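1. pasting the sequence and the predicted coordinates here, then a few questions.
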Amino acid sequence: MFADYILLLFAPTPRRAKGIFNVLRGRRTVSTLFAGLTYGCLDQLDSWHGVPLETFLATTTKLVTAGDLTSPEAGYYQLTAQGMVHQRALKKERYQPVASVTFQTVAVRRFAALSQLALQVVSEAAHHENRYYPVTTDPGVQATVKAWFRRYRGPELAPTIFAALKAFLTTLPDELARIFVQSLTGYQFPGQTDAQLAAQFNREPVELLVIRRDLTCRWIVWLQHHPQDPLWALLAPLVKASPVSDSAQQTLQEFLRGGDLAAIAQRRKLKLSTVREHLLEVAILTPEFPFDQLLSPALITQLTTVFADQPDLTSWRFDQVQRVAPQLDFFYFRLFQIMRCQHD
């Protein structure tokens, strides 16, 4: 059930439901990224892109009704004692994705569509079949795969693809390998639906959706280590070197060259607040961020003292800082929180 996977995202302390939803949808505002970091679900950024907010909120309401969640204040939810027991059981019963972080740097859904069609085309061509229904009617996907096939077609393409698939499948547990293969469409074999696979493997249809999505991510990771494979040509244009936005990367490079934040803002014709948001984005998405270039030892000591009795940093409030450092900008408070998340 979808509700099972939503329950796994909550904790005994309150979490903002809209923040979790925005992480799953793939919003990349600093507030969303920070929520993902502090809630421990940043690796799932953009992994449930198609889920409507209404469905997500209705699911949290059902979990409250079921006694698994409680809402201490509007928009926030936390696990009940029953919910904690249920969550522990679900972690053992439901499939847990291992490669969702791939969504941060790869257009996973696009590659899933391209690779499904490419494998079908190769399979049909290997059997000299020219008349078949393609797995997708998306004209962009069809055009990309058509160009790819023209480039690579030849007697060695099918054996090469088959060998690569076989090599990838050997890295998977038997059940996952079978699910991967049986979801593919090829010559005289229509790929099985999530419902069909769920019945066969005694799992929930939503769980099969999660499994297949994670298998695509795992396959992407495998291909990234095997760029000589023909399918890499379909994947490569969809891969970013970093999860950080291009504009934030540019701000970071100027900062690393010793640029003053106000000067960077002036040169790039940006607001100072935007430059600061860029650096917060980088700090959240890259643990090796040079925090010491912005947070002095004295400031770190001061903020550590303020929150010494609050191990849960999601409970920290900026007004606590303002009482002892009224001139401190919120940017430095947030950066300190991020540093503690990254290194504690």
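-> That came through, no problem. Numbers count the residues shown, from 1 in each chain.

2. C-alpha only now, for contacts and for neighbours.
-> Will do.

3. L270 belongs to a strand?
-> No - in this structure, L270 is coil, not part of a strand, as judged by DSSP: H, G, I helix; E, B strand; the rest coil.

4. how near is it to R27?
-> Using Cα to Cα, to the nearest Å, L270 is found at 21 Å from R27.

5. more neighbours, those two?
-> R27 (16 against 13; other Cα atoms under 10 Å).

6. how about that one, nearest residue that isn't a chain neighbour?
-> Distances taken as Cα to Cα, 6 or more residues apart in numbering put D46 closest to R27, at 7.3 Å, once the chain neighbours are dropped.

7. helix/strand/coil for that neighbour?
-> Look at D46: counting by three-state DSSP, its state is coil.

8. what is the neighbour count of it?
-> Count around D46 with other Cα under 10 Å applied: 23.

9. contact partners for it?
-> Counting by Cα atoms under 8 Å, 6 or more residues apart in numbering, D46 makes contact with 23-27, 103-104.

10. from the residues you listed, which is closest to L165?
-> F103 (21.4 Å; Cα to Cα).

11. in this structure the closest one contacts Q44, no?
-> Yes - counting by Cα atoms under 8 Å, Q44 is a contact partner of F103 at 7.5 Å.

12. from the opening residue of stretch 241-249 to its closing one, how far?
-> 11 Å.

13. can you list the residues that contact it?
-> In contact with stretch 241-249 (Cα under 8 Å, 6+ apart) are residues 104-105, 275, 278-279, 281-282, 285.

14. below is an additional structure, to be compared with the one above:
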Amino acid sequence: MIPEDVLAFFDLKQGRRPKAILNVLVGKMTVSALFWGLEYDILEYLNFWKTIDTTSFLENVDRAVEGGFLAKKDELIYLTEAGQQKQFSCTTPTPFIKKVRLDEAINLLLLANQVISEFSFKNNRYIPVSDNLRINVILKNWFKQLKSRNHHTTDIVQKYTQGLDELLSQLQQHDADILLSYLPNHVDPGWTIDQLAQAFGISKFQMELKIRLIFSKIISDAVLTKTAPFVDLLNSTIKENVMPDSTYQTWQLIQQGKTVDEVARLKHVKTNTVKEHILMAAILDSNFPFDKFVRFNFEIGKHPTEVDFRSIQSQIADITFFDFRLIQIRKIKEQQNNNGNR
């Protein structure tokens, strides 16, 4: 990793904490991690890169500060104008991808391409690119269903190729070239990330980021447009909800009319735990009914994260931190909906 790699996650005007960025990337599902992900407007990256080298990321943030690409002020990190010139330009993940187990979906697509390619050459003596039992079982069942619907080899290959072409057509030509080079097939095992990085003149980190973004795009397209035969392959990687299971269960009970105390008793948890789940729902649910939960109405200002809870508490004695955080979340969402990235 090089200092320029980390610049994509920082902003000229908004100071950010590197560890908070990493919490989002690796999918840390706590109220604090999600709150700062919301504030930084990077929740699209939630659980996007579980295997990222966090130590190297933090070391290169420090190097970027030393190099003048980032600036540190009051423990917050800002992108500098010099850093903006070096910033790696890339898209953001599609919102839908938060509901997908991305690494599993990528591995399924890689293995599927290999299997179909080898099948087209009538070759059954090869080493699969994945040795993960779950991946292999899912792929085997999908391929079995595919063969049951298409009895001839040419039909299966044609169906797969047609679907892949549809997905590739939604990409920029540059990205389609990268994806095709990366996919394993009968002729070659696919280019490595190192090889692709060298060929396209970017760092290994930037290439892996780009590949993940490309996959997030085609996975979202395949599922949302029901592109055959990929949608059947990827359905098993989609979670019912982006919230953790326990949080989602809590939120369903609350929506059914249960009170915080009732949910706490039903689930044998503390009331504060239920409130944390509600806050997580407020962050992650785009249709969260704030009016139902917000007890106080006051102007929190243009920069809600800069307002101190104790200063508000001195004015409203019975306000709780739950109330305060809920108001902050609502304000941040309103600003982002009205103005885009702040």
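-> Happy to help now that I have it. Nothing here was measured: the structure is a model prediction, and the numbers come from that model.

15. nearest spatial neighbour of L117 of structure 1, chain-adjacent residues omitted?
-> Nearest to L117 of structure 1 is V135, by Cα to Cα, 6+ apart, at 6.0 Å.

16. trace that neighbour over to structure 2, please.
-> With TM-score structural alignment as the criterion, the equivalent of V135 of structure 1 in structure 2 is V129.

17. tell me which residues touch its match, please.
-> Listed by Cα under 8 Å, 6+ apart, the contact partners of V129 of structure 2 are 110-111, 114, 184.

18. any chance of these in CSV, plus secondary structure and neighbour count?
-> Below are these laid out as CSV (DSSP: H, G, I helix; E, B strand; the rest coil; neighbours: other Cα atoms under 10 Å):
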residue, secondary structure, neighbour count
L110, helix, 19
L111, helix, 21
Q114, helix, 24
P184, coil, 23
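
19. quickly note the distance from the match of V135 of structure 1 to Y78 of structure 2.
-> If you go by Cα to Cα, the gap between V129 of structure 2 and Y78 of structure 2 works out to 41 Å.

20. how close does the residue nearest to L294 of structure 1 when sequence neighbours are not counted get to S71 of structure 1?
-> Closest residue to L294 of structure 1 apart from its sequence neighbours, by Cα to Cα, 6+ apart: Y332 at 7.8 Å. Separation of Y332 of structure 1 from S71 of structure 1 (Cα to Cα): 30 Å.

21. got it, and L285 of structure 1?
-> From L285 of structure 1 to S71 of structure 1 the distance is 29 Å (Cα to Cα).

22. more neighbours: those two, which one.
-> Shown here are L285 of structure 1 and S71; by other Cα under 10 Å, L285 has more neighbours (20 against 17).

23. what sits against the more buried one?
-> 243-244.

24. repeat for N113 of structure 2
-> With Cα under 8 Å, 6+ apart, N113 of structure 2 has these contacts: 183-185.

25. helix, strand or coil for it?
-> Quick answer, by three-state DSSP: N113 of structure 2 is helix.

26. what packs against the strand or helix carrying E54 of structure 1?
-> Secondary structure assigned from DSSP states H and E places E54 of structure 1 in helix 53-65. For helix 53-65 of structure 1, the packing partners by 3 or more Cα pairs under 8 Å, 6 or more residues apart in numbering; DSSP states H and E come out as helix 2-7, helix 17-25, strand 69-73.

27. change it to 10 Å
-> Helices and strands touching helix 53-65 of structure 1, by 3 or more Cα pairs under 10 Å, 6 or more residues apart in numbering; DSSP states H and E, are helix 2-7, helix 17-25, strand 69-73, strand 76-79.

28. closest one to L223 of structure 1 among those?
-> Using Cα to Cα, the nearest of the helices and strands packed on helix 53-65 of structure 1 to L223 of structure 1 is helix 17-25, at 24.6 Å.

29. which stretches in the stretch 201-342 of structure 2 count as strands?
-> Read by DSSP state E, counting those that start in this stretch, the stretch 201-342 of structure 2 holds no strands at all.

30. who touches the residue nearest to R94 of structure 1 when sequence neighbours are not counted in this structure?
-> Nearest non-adjacent residue to R94 of structure 1, counting by Cα to Cα, 6+ apart: E207, 7.1 Å away. Contacts for E207 of structure 1 (Cα atoms under 10 Å, 6 or more residues apart in numbering) come out as 1-2, 4-5, 94-96, 194-195, 198, 213.

31. T60 of structure 1 now?
-> T60 of structure 1 neighbours (Cα under 10 Å, 6+ apart): 3, 6-7, 10, 17, 66, 68-71, 75-77.

32. buried ones in stretch 330-340 of structure 1?
-> Buried residues in stretch 330-340 of structure 1, counting neighbours by 16 or more other Cα atoms under 10 Å, are found at 332-339.

33. revised request: answer the last question for stretch 241-255 of structure 1.
-> Across stretch 241-255 of structure 1, burial judged by 16+ other Cα under 10 Å covers 243-244, 248-252, 254-255.
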